[in-house]
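Asker: Have a look at this prediction, sequence included:
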Amino acid sequence: MSAPRARVVRRPVHGVLLLDKPRGLSSNDALQKCKWLLRAEKAGHTGTLDPLATGVLPLCFGAATKFSQLHLDADKAYEAVAVLGVVTSTGDAEGEVVSQAPVPHVDDVVLAKLESLFTGRLKQVPPMHSALKKDGKALYEYARAGETVEREPREITVHELRLEAIAHEGWAALKIRTRVSKGTYIRTLGEDIGKALGCGAHLASLRRVATGPFDISECVDLEAFQAMSEPEREAALLMPEALLGGHTPVTLGRDDAGRFLSGLRRRGAWPDIEAAAVFGEDPPALLGTGHVKAGELIPGRLLSPIEIQQILQSRTATTTP
């Protein structure tokens, strides 16, 4: 009879981990693994990556989860490889081959035309193998049951697109580098490029190299994170305010900070601010978000006094030699 597993004692952990998600792991599995490694009480992420995909996956812990939704709308950058002439049931290497076709000659002129065709505002039909819901049910659930349901095209924006003709494991392929708006499916983009060439395509690999202000160069991979001591893991976290890069900072004195945390509006000589990151002056700490209208600071998402105290304590612990 095997010995029972030791119960993990959870603790308050606040911050953002920029994880380089490995291939083959779902976003939720990666989140739960890191939550366990940190012994964190509360965790969430800022949008999923397919198990096939690797790359930037910001994971939020504690107070940072209050701002995770802000990054669902962030632009994202990807690098992918699309194998030409082979169409699969899922649009990627995980699916079954459903058709094959000869690949036309692809030169710089053709690549330039494709880049122009697939840059800007586009209409894209979401793939059946996706988590998008229809009638309360994820599309991939219909797909697994062998059903295909009608999907409305959605408007997306491809801000940048660079294509390069390469060989991939003996197959003609395209290397795709792109920066896109939220809701863009790179698998579908690869398939649509293959259709435009008349031969079809599927993604062999997909890597997210940036999301919002976060770049792959800032990320830690899961193996390295596992190898760290617990203090090193906690020190690898960014402060919750890392999620508020697009917000205008507003700083309040002690009295106003306390009232703001109670949900009260504050008056001041501020211009109108659509999105504000509100900080206390003494002690210096993030209080939450808000917006300013007609000289009035209106609270949005607020941290609790306990969360602020825990963040200040952990900050002191990581900076004390």
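Answerer: Arrived safely, thanks for sending. Just so it is clear, the model here is predicted, and its values are computed rather than measured.
Asker: all contacts plus neighbour counts: C-alpha atoms, from now on.
Answerer: Noted.
Asker: I figured Lys195 hits Thr188, correct?
Answerer: No. Counting by Cα atoms under 8 Å, Lys195 stays clear of Thr188, with 10.3 Å between them.
Asker: Among the two, which residue is more densely surrounded?
Answerer: It is Thr188, of Lys195 and Thr188, that has more neighbours when counted by other Cα atoms under 10 Å, with 20 against 15.
Asker: for the more buried one, helix, strand, or coil?
Answerer: Following DSSP: H, G, I helix; E, B strand; the rest coil, we place Thr188 in the helix state.
Asker: Spell out the residue ranges of the strands in the stretch 1-150 of the chain.
Answerer: Using DSSP state E, counting those that start in this stretch, the strands of the stretch 1-150 of the chain run over 15-21, 43-45, 54-61, 76-84, 86-88, 97-100, 120-124, 133-134, 137-138.
Asker: alright, now check it against this:
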Amino acid sequence: MWNGFLNLNKPTGMTAHDCVSRARKIFRQKRIGHSGTLDPAAVGVLPIAVGYSTRFIRFLPGGKTYKATVRFGQRTTTDDLDGDIVTSQVCTNLSLTDIEVLIPLFIGTIQQIPPAFSAIQVQGVRLYELARAGKTVDVPIRTVEVKNIKVLDWRLGDFPELDLTISCGTGTYIRAIARDLGDRLGCGATLAYLERTYSNGFDLSHSLTFEAIAAKIQQNCLVLTPPEVALSYLPQVSLETDLAKRWCNGQAITIEMPEVAERANYLRVCDRTGTFLGIAELKTQKLAPVVVLPSEQSRSS
């Protein structure tokens, strides 16, 4: 039985759900999930949780980084090249200086309207389903955090292209940034390429393709990232044997907390030997269980 996190390099043309389905076939087990949805056209890091590690997806560190290419002069129905072109105008006079003046407007806490073709739900229905059905709805405005945008390259032409790296928080749509940047310039723009280079603590340099994963399994050398390693950014609390047993049985216990632990929302809990037991939350000076691993899984993690 496989348990742990997999740093998948998602190929183009697959949804996150497609990737989970393929992973289930590769690992021959059903309990598999993913963190951080990627559009079908996008490639790059897609963290996959296998086995009981699915219970720890929500505790992974935040933050994502993308490499994006924005094409100016074209608008599409999906805000990327998967959609139909709505407007097209040659903009050979557009300069990098024109764009760089506007980039600071997209850094910090900003509001954006997600693309009409997105997985966000409105009254229980995903936006892309409504869009495909030709239904127009008011897409809710979202507040997102963009930490940094850096220009990598600029290419002139009838439809100039700009390469960027964008570091942002969860829920940020890079397609929306491309679209809104084009609207600010008055020429329109769409996302021509998107690669996620970092997500939830996993980096592209250590990611694996499906082919590499299958080969490593065949060679019996695939190693998944244990949840305690993926969650190593969380403060750790070690419990003596009697306290560990009570905590694993669902009891909130009182212990002396280190200062760093008192400022954290969640903590990693281990026994005195360092064996990972699960995740706790500090409530009214008590260590309350949030996720507790079954004892046999704790011993093997």
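Answerer: That came through fine. Owing to the predicted nature of the structure, the values given are computational and were not obtained by experimental measurement.
Asker: How alike are these chains, TM-score-wise?
Answerer: The TM-score (TM-score structural alignment, normalised by the length of the second structure) is 0.91; 297 aligned residues with a Cα RMSD of 2.1 Å.
Asker: hmm, back to that, can you say which of the strands of the stretch 1-150 of the first structure is nearest to Leu312 of the first structure?
Answerer: Taking Cα to Cα, strand 15-21 is the member of the strands of the stretch 1-150 of the first structure nearest to Leu312 of the first structure, at 11.9 Å.
Asker: now that closest one: how far from the chain's centre is it?
Answerer: 10 Å (Cα atoms, centre = their mean, to the nearest Å).
Asker: Show me what that strand is packed up against.
Answerer: Strand 15-21 of the first structure is packed against strand 54-61, strand 220-221, helix 222-227, with contacts defined by 3 or more Cα pairs under 8 Å, 6 or more residues apart in numbering; DSSP states H and E.
Asker: And it against the second structure, how far off on average?
Answerer: Following the fit onto the second structure, the mean deviation recorded for strand 15-21 of the first structure is 0.4 Å by mean Cα distance after the TM-score superposition for the first structure.
Asker: So which bit of the second structure is that strand matched to?
Answerer: Aligned using TM-score structural alignment, strand 15-21 of the first structure spans residues 4-10 in the second structure.
Asker: ok, residues contacting that stretch?
Answerer: With contacts defined as Cα atoms under 8 Å, 6 or more residues apart in numbering, stretch 4-10 of the second structure is touched by 19, 42-53, 202-204, 206-210, 224-227, 230.
Asker: Among those residues, name the buried ones.
Answerer: 19, 42-53, 202-204, 207-208, 210, 225-227, 230 (16 or more other Cα atoms under 10 Å).
Asker: any idea what Ile216 of the first structure aligns with in the second structure?
Answerer: Taking TM-score structural alignment for the superposition, Ile216 of the first structure sits opposite Leu204 in the second structure.
Asker: Also Leu57 of the first structure?
Answerer: Leu57 of the first structure maps onto Leu46 in the second structure, by TM-score structural alignment.
Asker: Please name the residues that touch the aligned partner of Leu302 of the first structure in the second structure.
Answerer: Using TM-score structural alignment as the criterion, the counterpart of Leu302 of the first structure in the second structure is Val292. Val292 of the second structure makes contact with Cys248, Gly250, Leu277, Gly278, Ile279, according to Cα under 8 Å, 6+ apart.
Asker: Would you mind measuring from the counterpart of Lys25 of the second structure in the first structure to Ser314 of the first structure?
Answerer: Lys25 of the second structure maps onto Trp36 in the first structure, with residues paired by TM-score structural alignment. Noted for Trp36 of the first structure: a distance of 18 Å to Ser314 of the first structure, by Cα to Cα, to the nearest Å.
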